[in-house]
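Q: The sequence and its predicted three-dimensional model are supplied below.
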Amino acid sequence: MNPFKTYLLLAGLTALFGAIGFALAGPTGMLIALGLAVAMNLFAYWNSDKAVLRMYGAQRVEPQSGNALLRNYYDDVAELSRRAGLPMPAVYIMESDQPNAFATGRDPDHAAVAATTGLLRMLDRDEIRGVMAHELAHVKNRDTLTMTITATLAGAISSLANFAMFFGGSRDDEEGHSNIIVTILMMVLAPIAAMLVQMAISRTREYEADRVGGEICGDPDSLARALKTIEAYAKGTVNYGAERNPASAHLFIINPLHGRGMDNLFSTHPATENRVKALIKLGMDMKRRSPAANGFTSVPTTPMS
């Protein structure tokens, strides 16, 4: 996203903080909430990546890991980073049966990529490379700052709105408005925060990351296969971290939520079928441009030890 959209997003989230503060304690509450929002913006810029990684219990992967699958994962991220012209990001693993992955960090020099244990178990090595190339494309395109800031702030707004819903209704304001009005207002603010995230994170971001990721790994077809596999398993496998923190759903390569009820408000991902079609077309175009070789060398899959 360009800087203007980023500033607009932060302004919108800050305004929501202020509205909730006003509903809780009038003008004084609004000032306190706005001060809190400024502090949260600063925190999110410097620490949102660490907060998201902690949220999912992500563990850092070292290059000398005793697990062959983790070593392959680390080595492939290192090679793909070189191909993309990026600094080596921190590499993390998350314990979850659902295959999925995301990238985070305020800039390419402070980036991290994370994959679930389910992703490493269920996909072959070429497909994993495609997924990580997609995540590195987010880093290269500088999407990750906006993605992690929105995850942090939207989650905080939802929590504050829920707090206001339970405790803000005990106060009638100076004009005598009823408690029920305050309660209803708080009930709709959390969904508004979710909708703001959905609108702010453009679906074109995923298409662009697919395109750039396909070029980085040199094998768009592997990424296309990975997307189909991830979506199939994501529908039937609960990602408990994402269900507890739905405002972070847009970080993942495929929506990790089940899509029930309010989860639909966080559906920032384009249809997987359309993404697959675009990747297949990209693969055909790459082969036409370079019939003999497109710069991709298939890496044999190493079974998990």
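A: Noted; the coordinates are in hand. Residues are numbered from 1 along each chain as shown.
Q: Could you use CA atoms for every contact and neighbour count after this?
A: OK.
Q: Ser248 reaches Ala242, doesn't it?
A: Yes - Ser248 is within contact range of Ala242, at 6.7 Å (criterion: C-alpha atoms under 8 Å).
Q: Those two: which has the busier surroundings?
A: Ser248 (27 against 20; other C-alpha atoms under 10 Å).
Q: mind listing what that one touches?
A: The contact partners of Ser248, taken as C-alpha atoms under 8 Å, 6 or more residues apart in numbering, are 52, 148, 150-152, 155, 242.
Q: so which of the residues you listed is the most crowded?
A: Neighbour counts for the contacts of Ser248 peak at Thr150, which has 30 neighbours (criterion: other C-alpha under 10 Å).
Q: Spatially nearest residue to that residue (excluding sequence neighbours)?
A: Nearest non-adjacent residue to Thr150, counting by C-alpha to C-alpha, 6 or more residues apart in numbering: Val197, 6.4 Å away.
Q: Same check on Leu223?
A: Gly130 (4.3 Å).
Q: Mind checking what secondary structure that neighbour has?
A: Recorded secondary structure, Gly130: helix (DSSP: H, G, I helix; E, B strand; the rest coil).
Q: Put this next to the first one:
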Amino acid sequence: MNRIVLFLATNLAVIVVLSIVLNILMAVFGIDFGSYQGLLIFAALFGFGGAFISLAISKWMAKRSTGARVIEQPRNEAERWLLDTVSAQARKAGIKMPEVAVYDSPEPNAFATGPSKNNSLVAVSTGLLRSMNKDEVEAVLAHEVSHVANGDMVTLTLIQGVVNTFVIFLARVVAGLINNALRGNQGGSRTGGGGFAYFGLVILFEILFGMLAQVIVFYFSRQREYRADAGAARLVGPQKMIAALRRLQQGRESQLDDRMMAFGIKGKLSRSELMMTHPPIEKRIDALQQGRFK
């Protein structure tokens, strides 16, 4: 319930902030959001704005939604080892030391998030620490550090912003064309005006176009996983990463929230690879064995 409330409150706050910005743009620049140019500005504002606000608060959201505890002063040898390992990997990868956290979950998983390479968080689950040996945990940490070093959080945010923009824009254009045709309104607003029928069509096309857009986002997410695996292989050696992946095969699918799942070490299963944020583990192992994605 706390996760649901947090999710709804965050999205409401994003909408409020963007609506205020939208009203300022209308008042200051006199933008006509009934034109295609104005609609594109509206779509970009909400498409990129929502994505970048989510990125800016990603560490805060991750800590709140998982209950992750940042290790500031190690309480035991295991926590000291985690800090030392991530520190060494961060130096080798050429990034600032991320925050390191542990969250309570029986599933073996880990994730990285944050608004930039030098302002990031790497978190591991208690289930991962219990089920893996040190070599395997080291490889998982290297995978997450590689996500940070590759700038994957920003890259995926940009991709999400682009597809969000086109989903919002195209849904309203197509809905407007259909609404005008049904009403015989040839001289009305080019973007379709208003009314319940128009907004109903907008919602329908946003869902349809959004599903198609996710295929694009998921494709890039899978490519990032291959590159993060390769980065981990460079940091700790391919055999450790392969061993960690084989260990993950024995666990259940990811229980992380959708916003963080793309940055976890393991994703959810799907009947079609097109709808997976992570490639099948066997394909990831094969890529490492064949030396691809170096």
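A: Everything's here; your move. Keep in mind that what you see is a predicted model, and the values were worked out from it rather than measured.
Q: related to what we said a few turns ago, touching, the residue nearest to Leu223 of the first structure and Arg225? I think so.
A: No - counting by C-alpha under 8 Å, Gly130 of the first structure stays clear of Arg225, with 9.0 Å between them.
Q: Which of the two has more residues huddled nearby?
A: Higher neighbour count among Gly130 of the first structure and Arg225: Gly130, with 29 against 19, using other C-alpha under 10 Å.
Q: Can you tell me what the more buried one aligns to in the second structure?
A: Alignment note: Gly130 of the first structure maps to Ala139 in the second structure; criterion TM-score structural alignment.
Q: Identify the residues contacting that match.
A: By C-alpha under 8 Å, 6+ apart, the residues touching Ala139 of the second structure are 232-233, 236, 240-241, 244.
Q: In the first structure, what residue corresponds to Arg252 of the second structure?
A: Arg252 of the second structure maps onto Ala234 in the first structure when the alignment is built from TM-score structural alignment.
Q: circling back to that earlier point, doesn't the residue nearest to Thr150 of the first structure lie inside a helix?
A: Yes - per three-state DSSP, Val197 of the first structure lies within a helix segment.
Q: which residues of the stretch 101-250 of the first structure fall in helices?
A: With DSSP state H, counting those that start in this stretch, the ranges of helices along the stretch 101-250 of the first structure come out as 117-122, 125-140, 144-167, 179-200, 204-217, 220-234, 240-244.
Q: ok, for Glu231 of the first structure, nearest residue in space, not its chain neighbours?
A: Spatial nearest neighbour of Glu231 of the first structure, chain neighbours left out: Ile254 (6.4 Å); criterion: C-alpha to C-alpha, 6+ apart.
Q: So the one you found, which state does it fall into?
A: coil.
Q: Run through who's touching stretch 61-79 of the second structure.
A: 2-3, 6, 80, 83, 99-104, 113, 123, 257, 260.
Q: again, but for stretch 198-210 of the first structure
A: Under the criterion C-alpha under 8 Å, 6+ apart, residues 1, 5, 9, 134-135, 137-138, 141, 143, 147, 223, 250, 253, 265-270, 275, 279 lie in contact with stretch 198-210 of the first structure.
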